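> The amino acid sequence is not available; the structure is as follows:
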């Protein structure tokens, strides 16, 4: 009997198969923030950049790291957090994860030290799929769809994130988490 696959929906993650072959998404975990018949919008959770928030936004007095949300429109800033209704206009994704909200309010809370690196993740750019594109990639087994919670996102170091997400899924995924980056070197 074939295993029932989790369907992609807002708040789920896409975990790149180790043999994906796309440098933009190698060993990536993408949080789906929007998913409908027009396509999908997500943010890569584990591609840390060398930039800090105060490098790209004026009047910020904290050096919060910036992540590369994906290859699309890398001149845009996006964020997820686990502060819920403390940030006006936030969109609940489930499992304690929220997307977007009033950025002026976020800046103020950052500057008065009411938001820390363990509460928010900021991204330049995003990942996007047109209508039917993600479904095609899923049919080619390019992605594993899974649940995720805020604790895992905000408390797991990005350099071990892909592996840790798979390990926590257990079974065949735990084995897959040890798949070498280059199998020829195994």
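Yes, it's here. As the structure is a prediction and not an experimental result, all values here were calculated from the model.
> Please count neighbours and contacts with C-alpha atoms only from this point.
Noted.
> so who does the residue nearest in space to the middle of the chain touch?
For the chain, the residue sitting closest to the mean C-alpha position, by C-alpha atoms, centre = their mean, is residue 45 at 2.9 Å. Residue 45 is in contact with 28-31, 67-69, 153, 158, counting by C-alpha atoms under 8 Å, 6 or more residues apart in numbering.
> at 10 Å instead, please
Counting by C-alpha atoms under 10 Å, 6 or more residues apart in numbering, residue 45 makes contact with 13, 28-31, 67-70, 80, 121-123, 153-154, 158, 161-162.
> Let's see which of those end up in helices.
153-154, 161-162 (DSSP state H).
> Distance from the strand or helix carrying residue 173 to the middle of the chain?
For residue 173, the element it lies in under DSSP states H and E is helix 171-176. In terms of C-alpha atoms, centre = their mean, to the nearest Å, the centre of helix 171-176 is found 21 Å from the chain centre.
> A further structure is provided below for comparison with the first:
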């Protein structure tokens, strides 16, 4: 299977509950050992300022923590987007294009190094072959990420927005009601 780093996983209606219900996952890493990503459309009620006060000014609106996934929910993971590829902050770990991990234990990035950043509580992880099986069984569709997806100012609308921009029948899923019983 092709490598999915830098692409989006969009939950299909086959996922009927749990942390991945109507989720959009940005894939940070994917190889023969498994995959790692963060759910980019599930903001939490906790502000970054309350948990990491020094970092709040670097986070894009909404300035809150995001539920990154069900793995290691007691840890924080910061994902940033570089302003320019040559402007890498100390502790930067590149992932895909201008997207990378920001070391929260390191110094704050200089002004202008990042277009923006999100802080995630936990992450989504798959062991070798697990994600490929879930895609095959129809739980996920893989689509290209666009520049604004990771830092969307309206993350709650991202699932529908990503589906609407597809050129095939996937667009129709964007019209599914939150509760199919009300259809």
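Thanks, I have the structure now. None of these values were measured; they are calculated from a predicted model.
> For the residue nearest to the centre of structure 1, give its distance to residue 139 of structure 1.
Counting by C-alpha to C-alpha, to the nearest Å, the gap from residue 45 of structure 1 to residue 139 of structure 1 is 23 Å.
> on that earlier part again, read off where the helix holding residue 173 of structure 1 ends up in structure 2.
Matched against structure 2 by TM-score structural alignment, helix 171-176 of structure 1 falls on residues 168-173.
> count of residues packed around the aligned partner of residue 147 of structure 1 in structure 2?
Aligned counterpart of residue 147 of structure 1 in structure 2: residue 144 (TM-score structural alignment). Other residues near residue 144 of structure 2 come to 13 when the count uses other C-alpha atoms under 10 Å.
> nearest residue to residue 144 of structure 2 other than its sequence neighbours?
Spatially, and ignoring its direct neighbours in sequence, residue 144 of structure 2 is nearest to residue 7 (5.0 Å; C-alpha to C-alpha, 6 or more residues apart in numbering).
> ok, that neighbour - contacts?
25-29, 37, 96, 142-146.
> Which of these sits closest to residue 14 of structure 2?
Lowest distance from residue 14 of structure 2 to these (C-alpha to C-alpha) belongs to residue 142, with 14.4 Å.
> so which helix or strand takes in that closest one?
Going by DSSP H and E, residue 142 of structure 2 is part of strand 140-144.
> Quick one: average offset of that strand versus structure 1, please.
When structure 1 is superposed, strand 140-144 of structure 2 averages 0.5 Å from its matched positions, counting by mean C-alpha distance after the TM-score superposition for structure 1.
> packing partners for that strand?
With contacts defined as 3 or more C-alpha pairs under 10 Å, 6 or more residues apart in numbering; DSSP states H and E, strand 140-144 of structure 2 has these neighbours: strand 7-11, strand 24-31, helix 130-136, helix 158-164.
> want to throw these into CSV with distance to residue 51 of structure 2?
Output for those, formatted as CSV (distance: least, C-alpha to C-alpha, whole Å):
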stretch, distance to residue 51 of structure 2
strand 7-11, 27
strand 24-31, 23
helix 130-136, 31
helix 158-164, 25
